[in-house]
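S.K.: sharing a sequence plus its predicted fold:
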Amino acid sequence: MAFGVLEAAQLAGKRVPDDLLVAAFDDVAEARYSTPSLTSVASSGELAGREAARLLLRRLAEPYAEPERILVPSTLIPRASCGCAAITSQSRN
């Protein structure tokens, strides 16, 4: 979806990140190579799937069990589309 936003912004004459900030979820490989590179949130879909299956099986076995909250860790990968690429480059030096 974020790639579509980048394309629509370009067609509308908007500049990312000057006029519009864009971020995505899933950190697919293409995010690194888009123009501008796409800020993204990386998380483990595999871990989320395992936890969802575990919770479903628990619910089937214990229909009245107390609900359980699961947090799947995620990491923000800042890139040029959020206007923070310069900050990221400086922090690596």
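M.R.: All right, it came through fine.
S.K.: please make it C-alpha for all contacts and neighbour counts, starting now.
M.R.: Fine.
S.K.: end to end, how far does stretch 6-24 reach?
M.R.: When the termini of stretch 6-24 are compared using C-alpha to C-alpha, to the nearest Å, they are 11 Å apart.
S.K.: also stretch 30-46?
M.R.: 20 Å.
S.K.: pull out the buried residues from whichever helix in the chain runs longest.
M.R.: Counting residues, the longest helix found in the chain (DSSP state H) is helix 45-61. Residues of helix 45-61 classed as buried under the neighbour-count rule (16 or more other C-alpha atoms under 10 Å) are residue 55.
S.K.: ok, which stretches of this protein are strands?
M.R.: Assigned by DSSP state E, the chain shows strands spanning 23-25, 39-43, 74-77.
S.K.: comparison target below:
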Amino acid sequence: MFRLINVMEILVSDTIDEILRANKDICSCPRCRLDLAAVALNNLPTNYVVTTEGEVVKRTGALKQQFKVDIIRALTEALKVVSKHPHHS
């Protein structure tokens, strides 16, 4: 079965763990993680592909290096926004 996916969303989600490990003073609760992803994705280009279940990993892996610098930059900027204005107490 074919699926429509935004590869950038998968790559951002995978990279959030790396960013949070390097910034241990930033909250890593589920809400903050989603806020980080939302802010970063709003500042990155979308990259939709039509793929089958088995091809998702292959396609994301191939594109990861291409977008890695942009994703890290967007997540670093998102960290500044989310840490200044968290949506929880």
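M.R.: It's in. Since we're looking at a predicted model, the values are computed, not measured.
S.K.: TM-score for the pair, please.
M.R.: Scored against TM-score structural alignment, normalised by the length of structure 2, the superposed chains reach a TM-score of 0.25; 41 aligned residues with a C-alpha RMSD of 4.0 Å.
S.K.: go through the strands of structure 1 and name the closest to residue 89 of structure 1.
M.R.: strand 74-77 (12.3 Å; C-alpha to C-alpha).
S.K.: report all helices and strands that the closest one contacts.
M.R.: strand 39-43 (3 or more C-alpha pairs under 8 Å, 6 or more residues apart in numbering; DSSP states H and E).
S.K.: could you list every helix and strand that the strand it packs on packs against?
M.R.: Strand 39-43 of structure 1 packs on strand 23-25, strand 74-77, going by 3+ C-alpha pairs under 8 Å, 6+ apart.
S.K.: so which of these is the most packed in?
M.R.: Of those, the one with the most neighbours on average (mean count of other C-alpha atoms under 10 Å) is strand 23-25, at a mean of 20.
S.K.: packing partners for that one?
M.R.: Helices and strands touching strand 23-25 of structure 1, by 3+ C-alpha pairs under 8 Å, 6+ apart, are strand 39-43.
S.K.: what do you get if the cut-off is 10 Å, keeping everything else the same?
M.R.: On a contact count with 3 or more C-alpha pairs under 10 Å, 6 or more residues apart in numbering; DSSP states H and E, strand 23-25 of structure 1 meets helix 2-11, helix 30-33, strand 39-43, strand 74-77.
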